[in-house]
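Q: whatever this is, show me its structure:
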Amino acid sequence: MRHVSAICGGGMRAALGAAAGIAFAAAVAAGEIGFVDVGDAGNPADALGCGAVAYEYRIGIHEVTNAQYTAFLNAVAADDTYELYNPGMRIARAGQPGAYAYATAEGAKPVTFVSWFDSIRFANWLHHGMPAGGQDATTTEDGAYALLGAAEAGPRKAGARAYLPSEDEWCKAAYFRGAEGYAEYPLPPGVVPLAAPPGALAGSANFDRAVADVTAAGAYTESASYYGTFDQAGNVWEWVETEIDGERGIRGGSWDDYALLLGAGYRDSDRPAAEYEVLGFRIAASVAVEVFFRRGDVNQDGTIDIADPISMLGYLFAQAAPPRCLSSADANDDGKTDIADAIALLSHLFGGVAALPPPFGACGADPTPDVLGCMEFTPCAQ
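A: Below you'll find the model as predicted:
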């Protein structure tokens, strides 16, 4: 059974459910990131050596959209220190440095003109729970990846919650079909790519200038891969994490390319700072490990007191280390870690609010799973 989760742009809440779901255009335009689980851990590589992954993980059903990237820009790019915005994007910027605001009228289409560095900064933002603030270690410059200035980054860190898929992770999600082995294209079994506008034909995809532009994420509703992803064949090229000959890998082809470039046998790369109208990305994420915790005990000292909102404020505004259990720090249980959580804690301590959302008062699992996760919670350790 395939499992689908969703992270929504306002709080990006994960809504876990069964079946090969499609986050339709309206949901995508509203900023929803959907994930599918990629199981079959320990699978073999294909004949060219790509696709072997020893663990389970999740990958985005769709490419990251303009709506999702606009939410990112509005959260962290009031100054845009590291030039996350490109005027070629289908995103408008208004205002002056320090007060930039962003909007898009084409929210359901994949974002383009993004560099590899933009992509991993977006992943860092998701890893931290989508905080708002300047581009620093608590938002974009550390998390899944440590960045050193505008264009230097370390490898993926252990414990990364959201990240750019490696080439192996990308290939497996696109081409692997369990006991059947590998397919040539990331499409339903028994079909070959058909360059055509969106419709009801299995195997149709946006390539070879069938539309001559990007199409909305998931518009080809009959062309899912084995695991349930869409648009890994065509629409836009997608950055992968893997270094190839001093550059970074790109996969999947675009609306401007012919069928060969969509297949498992074709790999390419580009400068990590490159930004083009046919180049976007897709996010992957770890499979959450259930850790029992108590909501609101940010510093994990076994009690909820004034030290917890102080710890939260230090993380948000003083570049203190992030909590080891972001789910515990999400005091109001909205799927984000932000100033509202410190306010919720203060309201509980001094404003007569009797209880925080569960698990509160006793150790327990998160009843509303989200991308935040909990690396460890010592007071609840077995």
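Q: make it CA atoms for all contacts and neighbour counts henceforth
A: Fine.
Q: any idea how far Leu260 is from Val214?
A: Distance of Leu260 to Val214, computed by Cα to Cα, to the nearest Å: 19 Å.
Q: again, but for Gly42
A: Look at Gly42 and Val214: by Cα to Cα, they are 35 Å apart.
Q: so these two - more neighbours on which side?
A: Val214 (21 against 12; other Cα atoms under 10 Å).
Q: all strands of the stretch 151-300 of the chain, in order?
A: Using DSSP state E, counting those that start in this stretch, the strands of the stretch 151-300 of the chain run over 162-163, 194-195, 204-205, 237-244, 247-251, 268-270, 279-281, 284-286.
Q: okay, the angle between the fourth one and strand 247-251?
A: Meaning strand 237-244. Angle between the axes of strand 237-244 and strand 247-251 is 140 degrees (criterion: axes from the mean of the first three to the mean of the last three Cα atoms, to 10 degrees).
Q: who does strand 237-244 touch, helix- and strand-wise?
A: helix 167-175, strand 247-251, strand 279-281 (3 or more Cα pairs under 8 Å, 6 or more residues apart in numbering; DSSP states H and E).
Q: and the last one, by the same measure?
A: Counting contacts by 3+ Cα pairs under 8 Å, 6+ apart, the secondary-structure elements packed against strand 284-286 are strand 57-60, strand 162-163.
Q: can you list contacts of the first one?
A: So the one you mean is strand 57-60. Applying Cα atoms under 8 Å, 6 or more residues apart in numbering, the contact partners of strand 57-60 are 33-39, 165, 173, 229, 282-287.
Q: farthest pair within those residues?
A: Across the contacts of strand 57-60, no pair lies farther apart than Ile33 and Gly39, at 19.2 Å, counting by Cα to Cα.
Q: just to check, Gly88 is in contact with Val114?
A: No. Using Cα atoms under 8 Å, Gly88 is not in contact with Val114; the gap is 9.6 Å.
Q: out of the two, which sits in the more crowded spot?
A: Per other Cα under 10 Å, whichever of Gly88 and Val114 has more neighbours is Val114, with 27 against 13.
Q: to compare with the earlier structure, here is another sequence to fold:
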Amino acid sequence: MTAPYALDDHALKELIAGELGAVRDRSLGLTTGVLDEDGLTAQVSPLMSPLVWDLAHVGNYEELWLLRAAAGTEPLRPEIDGLYDAFEHPRAERPTLPLLPPDEARAYLETVRARVLDTLGKARFDGDDPLTSGGFVYGMVVQHEHMHDETMLATHQLRRGAPALLDPVLPASPVEPSAAREVLVVAGPFVMGTSDDPWAYDNERPGHMVDLPAYYIDAEPVSNADYLAFMEAGGYDEPRWWTTKGWEWRNGSGKRAPAFWTREGGQWLRRRFGRVEPVPPAEAVQHVCWYEADAYARWAGKRLPTEAEWEKAAAWDPDANRARRYPWGDHYEPGRANLGQRALRPSEEGAYASGASAYGVRRMVGDVWEWTSSDFHGYEGFRSFPYKEYSEAFFGPDYKVLRGGSWATHPLAVRNTFRNWDYPIRRQIFTGFRCARDVR
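A: Alright, predicted model coming up:
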């Protein structure tokens, strides 16, 4: 995949058209031919929207930004804007709305897309207009749809019943065990965030210098076997490993294992997209909340990394004295990370060694979103763009920052500077973690 910078207008339009097509194929693959109409309109959990809401929402978002805002066209379906405004209607109430049925939603998407491709041919990427410069608004729409595709995968995971999605074999990656369990990141400054990536979001900006003391960070994400050791050591029953709010969550929720795990006949099993299987010990643990990750880190004598520590370990090249877009370099290469729904699961320890960062830290993008210890705030000099509801509405101590993407994240929708966030109780998303510790 070509990076969306240093391209002339013609090449950028070709990139945009290709990415618009690829993401739509993905969205339709998650909603067409895999479930009947009842399956698309049902709500499997109050945490998630009916799949048909996500489907029409991405079309409405595309119309709002690529037709109305960027091309200045008249609205196609202004009467549905409120139905698909994520801030106007929380997920729990969306099934009660007069949503477009699946066939009508698909027809709406087709109409919007045809007009978008027509206007793309006439588009100008004005360097003085931040909305169109570098094709930003197109990149925003493509990334937005990929994010909803990952949300739809989380909805599929919450479904009960027979599997609806094919389970591809994880592409082979040579397993090369890390030389050490943790990696030293030496003290010194690095540039955090970005000021020049044309498709980066407002919360990734501006790039700024951060000076960190030396620290150790795990060479790989915490595995299922690692986490089972915490469970078997009574980690869920020892208050000293938990924060006050974490212990309240543990007592109130009754949880004693990652989401979708059950114990039968002395063996831990997991439910994965309708399939029940033994928990694979070497895979990165997923479906754990921030409180669980934090408790494990304390039990292990470590802590969760700050997001600055995470980004330096992933992005900074100390020899070149600059940041990379991905841990291995500036361009995405499929064999270096478990991204883009290549499989419906994390990879195992030792995989994707060629995707290590300059410091030798493995699997920092893909596999599982990684909890950090940081609350979600804007960087100094932050400016909300193009709307406050993407980032600024979530700033504050209620949300914890996640980094790195998961196996379900598309490569276009993640990079070393990308910041995700969620409540510390969330477990349905594809989250795991790695630990860090101070240099003693």
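Q: ok so, going back, okay, Ile33 and Gly39 of structure 1: which has more neighbours?
A: Set side by side, Ile33 of structure 1 and Gly39 show more neighbours around Ile33, with 27 against 21, by other Cα under 10 Å.
Q: the more buried one: which element?
A: strand 32-38 (DSSP states H and E).
Q: just the buried residues out of the contacts of strand 57-60 of structure 1, in PyMOL syntax.
A: Command for PyMOL that selects the buried part of those, burial taken from 16 or more other Cα atoms under 10 Å:
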select buried, resi 33+34+35+36+37+38+39+165+173+229+282+283+284+285+286+287
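Q: longest helix in structure 2, please.
A: Identified as the longest helix of structure 2 according to DSSP state H is helix 136-158.
Q: residues in structure 1 aligned with that helix?
A: Using TM-score structural alignment, none of the residues of structure 1 align to helix 136-158 of structure 2.
Q: so which elements touch that helix?
A: Secondary-structure packing of helix 136-158 of structure 2 (3+ Cα pairs under 8 Å, 6+ apart): helix 9-29, helix 51-62.
Q: dump these to TSV, plus mean neighbour count and distance to Gly193 of structure 2.
A: As requested, those are exported to TSV (neighbours: other Cα atoms under 10 Å; distance: least, Cα to Cα, whole Å):
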stretch	mean neighbour count	distance to Gly193 of structure 2
helix 9-29	16	23
helix 51-62	24	26
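Q: how about CSV for those helices, with distance to Ser374 of structure 2 added?
A: What follows is these, written out as CSV (distance: least, Cα to Cα, whole Å):
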stretch, distance to Ser374 of structure 2
helix 9-29, 31
helix 51-62, 29
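Q: which one of those lies closest to Tyr423 of structure 2?
A: helix 51-62 (20.5 Å).
Q: for the aligned residue in structure 2 for Val214 of structure 1, what are its contacts?
A: Residue pairing (TM-score structural alignment): Val214 of structure 1 is matched to Pro346 of structure 2. Taking Cα under 8 Å, 6+ apart, we find Pro346 of structure 2 in contact with Glu283, Ala284, Asn338, Gly366, Asp367, Val368, Ser406, Trp407.
Q: leaving out chain neighbours, which residue sits closest to Pro346 of structure 2?
A: Spatial nearest neighbour of Pro346 of structure 2, chain neighbours left out: Asp367 (4.4 Å); criterion: Cα to Cα, 6 or more residues apart in numbering.
Q: how much space between the residue at the greatest distance from the centre of structure 2 and Pro278 of structure 2?
A: Centroid-distance maximum for structure 2: Gly265 at 34.6 Å, with Cα atoms, centre = their mean. The gap separating Gly265 of structure 2 from Pro278 of structure 2 is 12 Å, by Cα to Cα.
Q: same deal with Glu309 of structure 2?
A: On the measure of Cα to Cα, Glu309 of structure 2 and Pro278 of structure 2 end up 34 Å apart.
Q: give me the more crowded residue out of these two.
A: Using other Cα under 10 Å as the criterion, Glu309 of structure 2 and Pro278 rank with Glu309 on top: 23 against 14.
Q: aligned partner of that one in structure 1?
A: In structure 1, the residue paired with Glu309 of structure 2 is Glu169, using TM-score structural alignment.
Q: which residues touch that match?
A: Gly51, Ala52, Val53.
Q: Tyr100 of structure 1 now?
A: By Cα under 8 Å, 6+ apart, the residues touching Tyr100 of structure 1 are Asn74, Ala77, Ala78, Asp79, Arg93, Ala94.
Q: hmm, the second one is touching Asn86, no?
A: No. The pair Ala77 of structure 1 / Asn86 is not scored as a contact, 11.8 Å apart, by Cα under 8 Å.
Q: more crowded one of those two?
A: Ala77 (25 against 16).
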